[in-house]
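K.L.:
model this:
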Amino acid sequence: MTPAQMEARIVRYGDLQPCRTAFIDAHTPGSDQKENFTIIGGGVSESADQHVHIKETPGFNIGAAGQPPKCRNSLHTHRTAEVFFVLKGRWRFFWGRSGTAGEVILQEGDIFNIPTGIFRGFENVGTDYGMIMAVLGGDDAGGGVVWAPQVIQEASAHGLILGDNGVLYDSKQGQLLPEGVQAMPVLNDEQLAQIKEPTVQEVVSHYVARYHDMMALSAKAPCNVIGDQALIKDRPGFEVDFISRNSLDTGLYSSERHEILMVMRGHWRLGWEGGSCVLNPGDTCAVPPGLLHALEPSMSGEASLYRVRNTDDQAGLTKDFS
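P.N.:
Next comes the predicted model:
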């Protein structure tokens, strides 16, 4: 593989292209400054304006959300896994039918494997622009987002209508639902009653891993964060490892799986038979199966990254609280 071919498989943080109209709450006050990024795969964006950096998926999708302080993402749920780690800032994640069942604060480097079957939202509670990176289960990310009824109702007051084809239409821009397309129905009372309301203890003890703990556990070998026998025991169709400075042998290795490298801190040199490059904080690299490669920090100081690989488990389905 030539350096140019590898570079085409890297999405640089500085090259990320945001979409500010990705979801139904794009005009809702308090949520109208969000930026959505689709890095690998189409994700769950509802807007035709969304730029997709790498279309080929490895069994899951990679995305990101960027938000200024006090900006929030409205309550929604997914049919497949949704995993976030905080790249920049301080974030509050909350859940429940009204967003009041529980909450947790995540700092930079922390990771949250949000279980399926619950409404969730998040907001930047830091003082600067924040960024969270996301892994969504399945090649098609479960077919989209399921919004809490109040989110759809409030959005309609600001001109946005979600069709049952999963596409947004802005009535204030003169857009109408096409023939044969109906407005996305809201969940009824029976469906809402099936939405879980887990406690803070249930969620935080089983689905959150802290950066400082993973740094300590990865002192000599990669820390398995999400997997069958990991810190977060789950089988969502992918596994996640946390790697720090002394976690890896610097020799060449290969994997039969797709390997997505997502740099948290520091600068990492990726070498392979054919070239080398440096990955920086916020960069995402898709290493193809079977490629002999080596990975090591290229500078002194703190260095950490997440490595995501596809598995043979049923794509995207996390365990829940049933």
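K.L.:
C-alpha from now on. contacts and neighbour counts both.
P.N.:
Noted.
K.L.:
so which bits of stretch 20-39 are buried?
P.N.:
Within stretch 20-39, the residues that qualify as buried by neighbour count (16 or more other C-alpha atoms under 10 Å) are 20-28, 31-39.
K.L.:
if I look at the nearest residue to His78 once chain neighbours are set aside, how far off is Ala22?
P.N.:
Of all residues not flanking His78 in the chain, Val145 sits nearest, at 5.5 Å (C-alpha to C-alpha, 6 or more residues apart in numbering). Distance of Val145 to Ala22, given as C-alpha to C-alpha, to the nearest Å: 11 Å.
K.L.:
same question, His51
P.N.:
His51 is 10 Å from Ala22, by C-alpha to C-alpha.
K.L.:
which residues sit in contact with the residue nearest to the spatial centre of the chain?
P.N.:
Against the mean C-alpha coordinate of the chain, by C-alpha atoms, centre = their mean, the closest residue is Ala134 at 1.0 Å. Applying C-alpha atoms under 8 Å, 6 or more residues apart in numbering, we find Ala134 in contact with Ile62, Gly63, Ala64, Ala65, Glu82, Val83, Phe84, Phe85.
K.L.:
please generate a structure for the following sequence too, so the two can be compared:
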Amino acid sequence: MLQTTPDIDARIVRYGALRPCKTAFIDAHTPGSDQKENFTIIGGGVSESPDQHVHIADTPGFNIGAAGQPPKCRNSLHSHRTAEVFFVLKGRWRFFWGRWGTAGSVILEEGDIFNIPTGIFRGFENVGTDYGMIMAILGGDDAGGGVIWAPQVIEDAQAHGLILGENGRLYDSKRGEALPDDVAPMPLLSEAELANFPEPRAADVIPGYVARYQDLMALAADGPAAVIGPNGCLRDRPGFEVEFLTRGSLPDTRAVAEKHVVLMPMRGHWHLSLDGADRHLNPGDTCLIKPGEGYALTPSMTGEASLYRITETDDPAGPTVV
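P.N.:
All right, here's what the predicted structure looks like:
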């Protein structure tokens, strides 16, 4: 009987092949945010633009995306109903939160990971000296039904030609577009609604929601380090689990994926053997493994090697409470 191998190349998105969208969100024309690029890697993500390219349409219980920004470029204040997890692939980033972005902030370096609590306004900016990239994991197949913007973001966008419809779609007057007669503009949140968005201090967020790369390297020296999950250093159950692997974490035997698994190398070059197919994964690549497939990972070169592994779980992709 002829043995077939999985169509692995269709499930590997190479970092160098990522296709950006510069009109993904409402702040695409707002000065200070107009140079950012959005990438939708697995699943539909939360883009508000029909221009957004989706690399892999499958939704394995969560979405994978990325944001790329030059220095001093920022992503405007918004909120999500489900998990939003970032790890820094390249550069130095500041994450900030609160109604006006002044409740708290944290600086993340390469490899650090942040499980941002749901239900708070958050934004981020590249505070490094070069183009930076952060990789994102969004909870749920539909990523929580979209983005909730702080009122001032919607008002600033309108002043620069972008209107968000109540249907969740952007209309760009610079392209000659106008809000259709049967579509109302997205209403601004009322003061009563805004009062439901917490304003946690940094001291209440950082210890339970941020993990540092060097700490994870130490934790994963003898086996995979649980990062997000019931036993993780960031204890949460957002519909997926996150593990951190290094050269010393890997078992000698092959693993069989019981649920969808996504591999996201952080540093080093990795050899992947997947049911008879062999490929190399590099930093910034993303690989989707389906349930029932057997795979093995080994670093393919000497030197530092690290990788984030995301696994689908049966936990609901609900909110996190600070």
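K.L.:
if we can go back for a sec, from the contacts of Ala134 of the first structure, which is closest to Cys285 of the first structure?
P.N.:
Of all those, the one with the least separation from Cys285 of the first structure (C-alpha to C-alpha) is Ile62, at 10.6 Å.
K.L.:
alignment lookup: that closest one to the second structure.
P.N.:
Alignment of Ile62 of the first structure against the second structure is given by TM-score structural alignment, with Ile64 as its counterpart.
K.L.:
ditto for Pro18 of the first structure
P.N.:
Under the alignment defined by TM-score structural alignment, Pro18 of the first structure corresponds to Pro20 in the second structure.
K.L.:
Arg279 of the second structure pairs with which position in the first structure?
P.N.:
Across the two structures, Arg279 of the second structure finds its equivalent in Cys277 of the first structure, going by TM-score structural alignment.
K.L.:
report the contact partners of its match.
P.N.:
With contact set as C-alpha under 8 Å, 6+ apart, Cys277 of the first structure has these partners: Pro3, Arg269, Leu270, Gly271.
K.L.:
contacting residues around the second one?
P.N.:
So that's Arg269 of the first structure. In this structure, Arg269 of the first structure makes contact with Ser276, Cys277, Val278, Leu279, Leu295, Glu296, Pro297, Ser298, judged by C-alpha under 8 Å, 6+ apart.
K.L.:
any idea how far the first one is from Asp228 of the first structure?
P.N.:
This means Ser276 of the first structure. Distance check for Ser276 of the first structure against Asp228 of the first structure: by C-alpha to C-alpha, it reads 33 Å.
K.L.:
tell me the secondary structure at the residue of the first structure most remote from its centre.
P.N.:
Residue farthest from the centre of the first structure, counting by C-alpha atoms, centre = their mean, is Glu179 at 33.6 Å. Secondary structure assignment for Glu179 of the first structure (DSSP: H, G, I helix; E, B strand; the rest coil): coil.
K.L.:
and the alignment partner in the second structure of it, how close does it get to Pro187 of the second structure?
P.N.:
In the second structure, Glu179 of the first structure lines up with Asp181, judged by TM-score structural alignment. Here the criterion is C-alpha to C-alpha. By it, Asp181 of the second structure lies 16 Å from Pro187 of the second structure.
K.L.:
also Leu288 of the second structure?
P.N.:
The gap separating Leu288 of the second structure from Pro187 of the second structure is 37 Å, by C-alpha to C-alpha.
K.L.:
the more surrounded of the two?
P.N.:
When Leu288 of the second structure and Pro187 are compared on other C-alpha atoms under 10 Å, the one with more neighbours turns out to be Leu288, at 21 against 11.
K.L.:
surely that one forms part of a strand?
P.N.:
Yes: assessed with three-state DSSP, Leu288 of the second structure lies in a strand.
K.L.:
measure how buried the residue nearest to it when sequence neighbours are not counted is and give me the count.
P.N.:
Distance criterion C-alpha to C-alpha, 6+ apart; nearest residue to Leu288 of the second structure, sequence neighbours excluded, is Val262 at 4.6 Å. Look at Val262 of the second structure: counted by other C-alpha under 10 Å, it has 21 neighbours.
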